[in-house]
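Enquirer: quick one, fold the following:
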Amino acid sequence: IKAAKEKDCKEAELKLTEADRFLAQAHNAQTDMLTKEANGEHAQMCLLMVHAQDHVMTAITFRDLAGEIVELYKRIEDK
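Expert: Just a heads-up that it's a prediction; the model follows:
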């Protein structure tokens, strides 16, 4: 968002792509844990696991919002 605000849309897009890569890694780890759970390999649930899940969901939401804001800055710059 900061890069888009500073009219560096190329950098903003690179940062969004980087975020996508990290979120894909987090999603893959989460999917692996869910698959193991479904196959009977139960993980010990603790507050840390719940907190981590909360962070992943928040990061995904923020990434989506950041993408929308970058698009708005692009539209402003194009006018």
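Enquirer: CA atoms for contacts and neighbours, from now on please.
Expert: Fine.
Enquirer: what ranges do the helices span in this protein?
Expert: Assigned by DSSP state H, the helices in the chain fall at 2-5, 9-38, 47-78.
Enquirer: tell me the most buried of the ones you listed?
Expert: With neighbours defined as mean count of other C-alpha atoms under 10 Å, the helices of the chain peak in mean count at helix 2-5, which reaches a mean of 16.
Enquirer: centre of the chain to it, how far?
Expert: 18 Å (C-alpha atoms, centre = their mean, to the nearest Å).
Enquirer: same question for stretch 25-37.
Expert: 15 Å.
Enquirer: can you check stretch 67-79 too?
Expert: With C-alpha atoms, centre = their mean, you get 20 Å for stretch 67-79.
Enquirer: this one next, for a side-by-side:
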Amino acid sequence: MDLENEVMELIANAGYARSLVFQAIAVAREDHDFAQAESLMEQAREALSVAHLTQTKLIEMDEGSGKVPVHIIMVHAQDHLMNAIMLTELGNEIIALHKMINGQ
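Expert: Just a heads-up that it's a prediction; the model follows:
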């Protein structure tokens, strides 16, 4: 496994998920298009799933024994993933609030 490519894949997918969530929130707020917002959220969840699978591969490769060297880029990747997970959860709540405000 090419460690650098795996880490970059994690960052890219987590970042893509984050972008999709922000798009979904904007669509819900500005256009009140909740079907489109949900579609964007589903895409975000899919990207997040890919990022999480990459993280799982890295954890399995390490086996808890320090086999994988921890570099700042790995810390950065983990930060991206955790932020994307939290934002996805908050995005669901924000969209639900926009639905309530708009009587849906």
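Enquirer: check the mean deviation of stretch 41-60 of structure 2 from structure 1.
Expert: When structure 1 is overlaid, stretch 41-60 of structure 2 sits 0.4 Å from its aligned residues on average, using mean C-alpha distance after the TM-score superposition for structure 1.
Enquirer: and that stretch, how far out from the chain middle?
Expert: 7 Å.
Enquirer: in structure 1, what residues pair with that stretch?
Expert: The counterpart of stretch 41-60 of structure 2 in structure 1, using TM-score structural alignment, spans residues 16-35.
Enquirer: got the contact list for the matching stretch?
Expert: With C-alpha atoms under 8 Å, 6 or more residues apart in numbering as the test, stretch 16-35 of structure 1 has contacts from 43, 56, 59-60, 63, 66-67.
Enquirer: same check on stretch 80-87 of structure 2?
Expert: 10-11, 14-15, 17-18, 21, 48, 51-52.
Enquirer: which one of those residues sits in the busiest neighbourhood?
Expert: Ala17 (31 neighbours; other C-alpha atoms under 10 Å).
Enquirer: picking that back up, can you redo the contacts of stretch 80-87 of structure 2 as TSV with distance to Leu40 of structure 2?
Expert: Listed next are these as TSV, based on distance: C-alpha to C-alpha, whole Å:
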residue	distance to Leu40 of structure 2
Leu10	19
Ile11	19
Ala14	14
Gly15	14
Ala17	9
Arg18	11
Val21	7
Leu48	12
Ala51	17
His52	18
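Enquirer: ok, those vs Gln36 of structure 2, which is closest?
Expert: The closest of these to Gln36 of structure 2 turns out to be Val21 (C-alpha to C-alpha; 11.4 Å).
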